[in-house]
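Chemist: Here's my sequence, what's the structure:
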Amino acid sequence: MFPIRDHNPSSVRPVVTWALIAINIAMYVLTWPGSETGSTIWAYLALYPVAITHDQLIYGLLTHMFLHAGLMHLAGNMLFLWIFGDNLEEQMGRVRFLGFYLLAGLVAAGAQIAAAPLSDIPMVGASGAIAGVLGGYLLMFPRARVDILVIFIIFFKVFTLPAWVMLGLWFALQMLGGFTVDGSGGGVAYWAHAGGFLAGGVLALPLFLRRGGPRFWARTHGRPPHPQSHYTRIPRVTRR
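Modeler: Down below sits the predicted model:
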């Protein structure tokens, strides 16, 4: 189950969101799996919790946000950033959004390090920072409509859900994963996701209050403050 689009168009060009996606793709190409040079760079720039707790390789707190462990890892993260990032960038402005993104990523890394401070498993990926984007999006647009693609074995179907349902379920799954697996997360940084999500909600709070706080929700009913997109469904073609 993953989102494929939201009904929340942006009225400005999300330059920072596009740039972050481009940098992540460029770093994936630079650290292409199977390349000896790429693997060396990847290992050098990854985040190692045990190193951080011993005041070593501190730069990994930032550089790990632009590395990915595989093509699907990259594609999934960039899809989430593409769908949800433009709306927050529009609301915050480019510079503030970039600061928000990086700070959420740092908090997410801190949450994962706190969960497993002596782990030597490298941590990579933009998902902690993107989780912050999801938390901020939920605060600002809880009733924006999001199209979800659900795949079950060979069957698939698209559902449209309010953002609070989709993102609330996503956060619940991260918390469940954090409490049911060991500190390493079984290869998934659940606590980074949960920490980033909560950080995003807190960091977006000043924006929410500037927009009027609860009055913003009353004015927009939790929906985007401009007309939502409407997508035409593919018509069914019957055999004559």
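
Chemist: going forward, measure contacts and count neighbours with C-alpha atoms only.
Modeler: Noted.

Chemist: State the helix or strand in which the residue positioned nearest the centre of the chain lies.
Modeler: Per C-alpha atoms, centre = their mean, the C-alpha nearest to the average position across the chain is that of residue 130, at 2.3 Å. For residue 130, the host element (DSSP states H and E) is helix 127-140.

Chemist: follow-up on the earlier one: how far away is the residue nearest to the centre of the chain from residue 158?
Modeler: 23 Å (C-alpha to C-alpha, to the nearest Å).

Chemist: next one: residue 61
Modeler: For residue 61, the distance to residue 158 - C-alpha to C-alpha - is 37 Å.

Chemist: And this one, please, so the two structures can be compared:
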Amino acid sequence: MEDRLGGFTYVVFYLAAGLAATLAQVAMSPDSSIPIIGASGAIAGVLGAYLVMFPRARVRTLVFLVYIVRFAELPAIIVLGAWFVLQIFNGLASITAMASGGVAWFAHIGGFVVGLLVGFLFRGRTKGTTPSW
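Modeler: Here you go, the predicted structure:
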């Protein structure tokens, strides 16, 4: 992503995705006393932009089928789409009164959505060029 966006734009994007991720988590858990620490929301933003810009790229991943574990190369749209659905499912499950834990699911969701938006904004951009807008 850095190669496609250029160094400065990538840093601004990464920080914006991290900020949006933090705001999403705070909006969904305003009464939480647990600090939000980490870069997972910003990284989720990078994943979202990657999904839009390289949906057919092959991602090598482990696939678990009962007792069989294999490596498989799957399109990014499948791997990251499944990952995003998992974030939504876990985020909704964390809203319950009984939920506790240390994963900021809504930070992942917020960062990913910002990444999708940035990906659409820069989708036609080639290596390190300035956007036409």
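
Chemist: With neighbour numbers in mind, choose between residue 61 and residue 158 of structure 1.
Modeler: residue 61 (23 against 15; other C-alpha atoms under 10 Å).

Chemist: which residue numbers in structure 2 go with the helix or strand that contains the more buried one?
Modeler: Assigned by DSSP H and E, residue 61 of structure 1 belongs to helix 60-63. Following TM-score structural alignment, helix 60-63 of structure 1 has no partner segment in structure 2.

Chemist: Give me the buried positions along that helix.
Modeler: For helix 60-63 of structure 1, burial by neighbour count (16 or more other C-alpha atoms under 10 Å) applies to 60-63.

Chemist: I'd like to know which of those is nearest to residue 110 of structure 1.
Modeler: Nearest to residue 110 of structure 1 among the buried residues of helix 60-63 of structure 1 is residue 61, at 8.4 Å by C-alpha to C-alpha.

Chemist: check contacts around the residue mapped onto residue 100 of structure 1 from structure 2.
Modeler: In structure 2, the residue paired with residue 100 of structure 1 is residue 13, using TM-score structural alignment. Counting by C-alpha atoms under 8 Å, 6 or more residues apart in numbering, residue 13 of structure 2 makes contact with residue 118.

Chemist: and if we set it to 10 Å?
Modeler: 2, 5, 7, 19, 42, 45-46, 49, 114-115, 118 (C-alpha atoms under 10 Å, 6 or more residues apart in numbering).

Chemist: By neighbour count, which of those wins?
Modeler: In the contacts of residue 13 of structure 2, the most neighbours by other C-alpha under 10 Å go to residue 45, 32 neighbours.

Chemist: mind listing the strands for structure 2?
Modeler: 58-65, 68-75 (DSSP state E).

Chemist: Going by residue numbers, what spans are helices in structure 2?
Modeler: 2-5, 7-28, 40-53, 76-94, 105-121 (DSSP state H).

Chemist: Save the ones you listed as JSON lines, and put in distance to residue 60 of structure 2 too.
Modeler: JSON lines is the format used below for the helices of structure 2 (distance: least, C-alpha to C-alpha, whole Å):
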{"stretch": "helix 2-5", "distance to residue 60 of structure 2": "20"}
{"stretch": "helix 7-28", "distance to residue 60 of structure 2": "24"}
{"stretch": "helix 40-53", "distance to residue 60 of structure 2": "15"}
{"stretch": "helix 76-94", "distance to residue 60 of structure 2": "9"}
{"stretch": "helix 105-121", "distance to residue 60 of structure 2": "20"}
